[in-house]
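>>> From the sequence below, what's the structure:
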Amino acid sequence: MMYQKYIDLLKESKNLVLTGAPGTGKTFMAQAIAREMGCSKDEMCFVQFHPSYDYTDFVEGLRPIMMSDGQMGFERKDGLFKEFCKKAIKNLIDSAKSIENLSKELSWENKLQQFIDDSIDNDTKFKLSNGSEFTIDEIKGRNIIAHNDSNPKTPLIPINADEIIELLTNNVPLNIVRDIRTYFNRKFGTQPDSYAFIITKAIREMKYKTQVISANKIERKPFVFIIDEINRGEASKIFGELFYAIDPGYRGKKDIRVKTQYQNLVPETDVFAEGFYIPENVFILGTMNDIDRSIESMDFAMRRRFTWKEIKPEDTQSMLDKLECATKAKNVMVRLNNEISKIEGLGPAYQVGPSYFLKLGDNGGNFEKLWNMNIEPLLREYIRGFRKSEEIMEKLRNAYFDTKESNSNINDNELVDEN
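From the prediction side, this is the model:
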């Protein structure tokens, strides 16, 4: 495993930022680390921070929706990170279940889906204990959306589908609505309980038999949340009160929860109804360019909650192995970076990473074209405003082409020992 030392560091620290010069392949490495940890597409999430990214995108916020009467309204919606943590918690819960329970759940899940489809297709009306009627509009995520015109202010009621599956799987006796509150050990009953009571009993009374499906044991998996360009967003605006929650010392501690800004709008059936926490199988992996001055705007309280690991061009030069001119590309990169490191005002943070040299695969291995189109413009931007900039540029050019007089070619066998 090529990235084992980074995996070990991430598992130990929980929060890791890969820093280094541009083009060192930090984003590529972050995704490769997640894959080597055993994460599939569902167990990793990728987001790139930018100046307009905020709390409502990342944690939660109010989003506009079209109401049934055609008017515009707002609903609280989980952000990307909160949704991701819910998936990780579900994995932890499911991985502790037996194959027998998982098979039962899968069977009831199929029956629930059939019940919802039939109810929507037939516009079936269900009656609550108070006499009012409701229909089922859709299933959104893990919520069944019921529609009740008797509630003009809140006609749409979300019912937790996972709770219904649990009631069905464990064959929980339901005589009155309060039995749901008692089973889930809640202090108070909720409006969705009345709907869950009716739906659960209706599914149990369905005429067709429940088909028992054989499920596989669910493995506990790591969930890696990748934040590219982590320093380009305003950390305090994005994370809000999660500064506390992301601290590695509080990872997975359900008894220490953070009340989010919209906590009063979180349904009591939500896994974060009592506050937010990050489960122990969630890891945060960020990337950042050393030369990006926006690092100075990152809150120190945020920075100290991460471990920082510098990625040097030589650490990721294996990216170039797929090139026909791999040896030559590596040697050119080494010579150029050695010269960059000698220049006062630049140094290692301004070295050129292997990502730039991957362009040789698209331009037919033309090193001169790579210099003219990609490398030289980058270096000129670095030294803009420097005294004797043309003299510095000439030194860099000579290092790249390994000549002081002309643009001579470099054989693949040259400078092999320098790697």
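
>>> use CA for all of it now, contacts and neighbours both
Fine.

>>> was I right about Pro348 contacting Ile340?
Yes - Pro348 lies in contact with Ile340 (C-alpha atoms under 8 Å); the separation is 7.1 Å.

>>> Neighbour count for the two, which is higher?
The neighbour count for Pro348 versus Ile340, taken as other C-alpha atoms under 10 Å, is higher for Ile340 (23 against 19).

>>> Please provide the structure for the following sequence as well, for comparison with the first:
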Amino acid sequence: MGRIFFGKFGKDKPEQIEEKFYAAGPEGNPWYGGIKPGDYVFPIFNSKINVLWKVKGYGEKPNKIHKEDNWVVLFDEVHIFEEPVSVQKFIKYPYFEYDINLLNKISKATMGCGFFEIKLSPNAPDNPTRYNFQYERKIFITLENTAIDTKENDINIIINRETQIVGIKIYQNGAWHPYFPLQNLYNEKNPTKYSLNQLLKYAQEDIAPNKEKYIKSVLSELEDKGYFIVDNPIQLYDNILVGRRKTPRTSSVNDISNPREGEDLEHDDVEEHLEELEEYKKYADLLEFSPNLILYGPPGTGKTYATKKIIECFETKRNGKYVKFDTVLKEERVKFVTFHQSYSYEEFIEGIRPQLSNEDNTDLKYKIEDGILKEFVESASTQLLKADIHSNDIQLIRDSSKVWKVSLGHRSSDDVYNECKTKKVIAVGWLSNQDLTNFSYEDIFTSLNKERSYDEPEPLQDASSLDNLVNQMSIGDIILVYDGPTTIRDIAIVKGDYKYNPKMIYPHTREVAWLKEFEEPVDIFELNGRKKLTLKTVYELPRISISDILKLVHVEDKEKQHVSSNDIKPYYLIIDEINRGNISKIFGELITLIEKDKRNNVSVTLPYSKKSFTIPENLYIIGTMNTADRSIAMLDTALRRRFAFLEVEPDPTIFIKPYLNISARVNHSIELDKLLDALNKKIQKHLDRDHRIGHAYFMDIITLEDLYKTWYYKILPLLMEYFYQDFETIKEIIGSKFLDEYGNIHYLSIKPNNNQYTEFEQAIMAIYTEK
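I've put the predicted structure just below:
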């Protein structure tokens, strides 16, 4: 008999499954994994196995996959399974020997190889067409000396009271024997053998919440029952048998397309995410098509989670290497906001806020404050400015950078101005014989006050100007050099701290980089909120924004400068529950500006600040919408026209996708995909599709107790809300055992009894087994 392999076929190449071939060039290419004519292959496609193939041979077949040549391996179909076999069920076939192929490579992206041999136990059936995948082995984790109900080829991982693994055994011929394949793999992966308690501690330290939850569930079940039933062997391997995962290395997309043969990627964070990112590629492509995207669907379909994966996919495509969402978050390029019924324009764009402006809290003034969108636009515009000007100095600019008006000398003479331009500084006079390092405002004021004559006013303005230069200004701030009441001469970036330079005409200086030197003075009257500049030497211009500076930099350009898209970092505004807000009230006149062709091209004047405002091209808006709360048909027309909409539906198949490392079964009995599918078909029949239940409700479930809590404290209350007081309809959906005749909830037992299943398990399984 030929050898047995599993083969991994990408969803993006369905023609290989339909036409029974695999394209990787001539025989001998590492991608073929050494398969030869006569070998058997279980092709995995979309996390399932539908057929068994036999290698026919190598030959030429025209295809679009392997562009260098037409060489492929061809297969014959020798068996079709009555029901598709999930990867999780496939792994638990009792005659497969556990190794790195079945516990790791089958679920992770494997670079340079698409086929992996399966090792068989000595008593395996001779003909693979006779494999019965309905027959599954059980895998237990048990405390020493715990009695469990077992059958042939079941596996037991034995734990002592110190939570250390002390043995791995297989049940054969009526007795337990050492199971060397899994024991050897465990020894290989664990030079240092950690207890479960130690692994839990490391999971908490390493901020690995999924591993932490899994180990906690195991320890809880061991304490309560003395055993834990493993429903997903891949979870067992990843969370316990592999020990403590080391810091993942990074890799680029180029590495991925030119991989090393058969590389073990279990510790490679990049490849572990690649297959999942493929699921979100269409979302990211849609975001590229429309910078405004709304994900809508019933509660619990993972819309907020999807926004993070869309961003990862979008960033990975743009950078040529995998970029984690947390990386984008740390760069402060993501901002979250949740809309609600009372959310307003003033919170989102800008508004007037009362402010107490003196130490006694008695002087009330009103100040215009930016909202979330306007603040984030400034951040995105700052990045655009950095991408637009290729200079190391431009990187000094921060989102919090201030803009200052500075006068250099007198209008009657350019001596100070020219000296500053030559020496790349800004400079202020007064107190020319004193180094003001470590001087406070009070010190500066006192020194100036001593120099004035008795009939002169107090030097408040001059002291403030000097204090601004010496103490208030920061590296990365922007300087606008005064020309006249409405015009400026140059733009600079502050590069250095205050420095006393007695050899200069004006000795109090800061080093700057000249960002823009205008041929003719430029008018900033409109940008400054229609306010004229004063004669005060140094003061902040709070009305001038970074986006205004970006406009000023190009004011003399005859043609729009082209900036490489690779230099422009995207910024993402995630609006949760976007349909709960009053869109017309929140966006106001800005709803027009978010359109793709209006960005950077069309501006409006804001009502409070009287400033011109536009949306930059590198700002992406992703909204989420719960259809159970409000139907998409009821959405504001202006919103519908300016956003692309993508439905995120409940996905029962998510539980059998091996790369997600979640359980498809609970307690080796309840099949979550069938439960979710049955519930939603019944809800859709009695209500509508907008009120279906999302898969996220069940994704964290590991134990029967987890399901019990989810069912009674999340699912049933949701159904009671959907079908208020209509207890008969609820019973038609979930059966009659969970509610009494008055609609009171009946809490079924999850304690084992003489039957194979608990009372709770039987009632849950009846939802999807009874017609």
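
>>> Any chance you could compute the TM-score here?
Once superposed, chain against chain, the TM-score is 0.68 (TM-score structural alignment, normalised by the length of the first structure); 349 aligned residues with a C-alpha RMSD of 4.5 Å.

>>> Common neighbours of Pro348 and Ile340 of the first structure, please.
Applying C-alpha atoms under 8 Å, 6 or more residues apart in numbering, one finds that no residue jointly contacts Pro348 of the first structure and Ile340.

>>> What lines up with Ile583 of the second structure in the first structure?
Alignment note (TM-score structural alignment): Ile583 of the second structure maps to Ala235 of the first structure.

>>> from what I can see that match touches Met302, true?
Yes - the criterion here is C-alpha under 8 Å, and Ala235 of the first structure meets it with Met302 at 7.2 Å.

>>> who's more crowded, those two?
Ala235 (23 against 16).

>>> Counting neighbours, what do you get for Glu60 of the first structure?
With other C-alpha under 10 Å as criterion, Glu60 of the first structure counts 22.

>>> how much space is there between it and Pro173 of the first structure?
Going from Glu60 of the first structure to Pro173 of the first structure by C-alpha to C-alpha, to the nearest Å gives 35 Å.

>>> what do you get for Gly365 of the first structure?
72 Å.

>>> now do Ile343 of the first structure
Ile343 of the first structure is 77 Å from Pro173 of the first structure, by C-alpha to C-alpha.

>>> ok, now Trp108 of the first structure?
Look at Trp108 of the first structure and Pro173 of the first structure: by C-alpha to C-alpha, they are 16 Å apart.

>>> downstream neighbour of the helix ranked longest in the first structure in the secondary structure list?
The residue-count maximum for a helix in the first structure (DSSP state H) belongs to helix 99-122. Remark: after helix 99-122 of the first structure, the chain's next helix or strand is strand 126-127, criterion DSSP states H and E.

>>> what does that next one rub up against?
Residues from elsewhere that reach strand 126-127 of the first structure (C-alpha under 8 Å, 6+ apart): 133-135, 198.

>>> Make a PyMOL selection of the buried ones in these.
Entered in PyMOL, the line below selects the buried ones among those, by 16 or more other C-alpha atoms under 10 Å:
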select buried, resi 134+135+198
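
>>> follow-up on the earlier one: what are the buried residues along the longest helix of the first structure?
The neighbour-count check on helix 99-122 of the first structure (16+ other C-alpha under 10 Å) flags 99, 101-109, 111-112, 115-117, 119 as buried.

>>> Stretch 74-82 of the first structure now?
Quick answer for stretch 74-82 of the first structure (16+ other C-alpha under 10 Å): 76-82.

>>> Could you measure from the residue positioned nearest the centre of the first structure over to Arg380 of the first structure?
Centroid-nearest residue in the first structure, with C-alpha atoms, centre = their mean: Cys45, separated by 2.8 Å. Cys45 of the first structure is 35 Å from Arg380 of the first structure, where distance means C-alpha to C-alpha.

>>> do the same with Arg397 of the first structure
Distance, Arg397 of the first structure to Arg380 of the first structure, using C-alpha to C-alpha: 11 Å.

>>> Show me what Gly73 of the first structure lines up with in the second structure.
Aligned partner of Gly73 of the first structure by TM-score structural alignment: Lys365.

>>> these two touch, right, that match and Gln355?
Yes - contact criterion C-alpha under 8 Å: Lys365 of the second structure and Gln355 qualify, at 5.2 Å.

>>> quick one: the helix or strand hosting Val73 of the second structure to chain centroid distance?
Val73 of the second structure is part of strand 71-86 when elements are defined by DSSP H and E. With C-alpha atoms, centre = their mean, to the nearest Å as the basis, strand 71-86 of the second structure stands 36 Å off its chain's centre.
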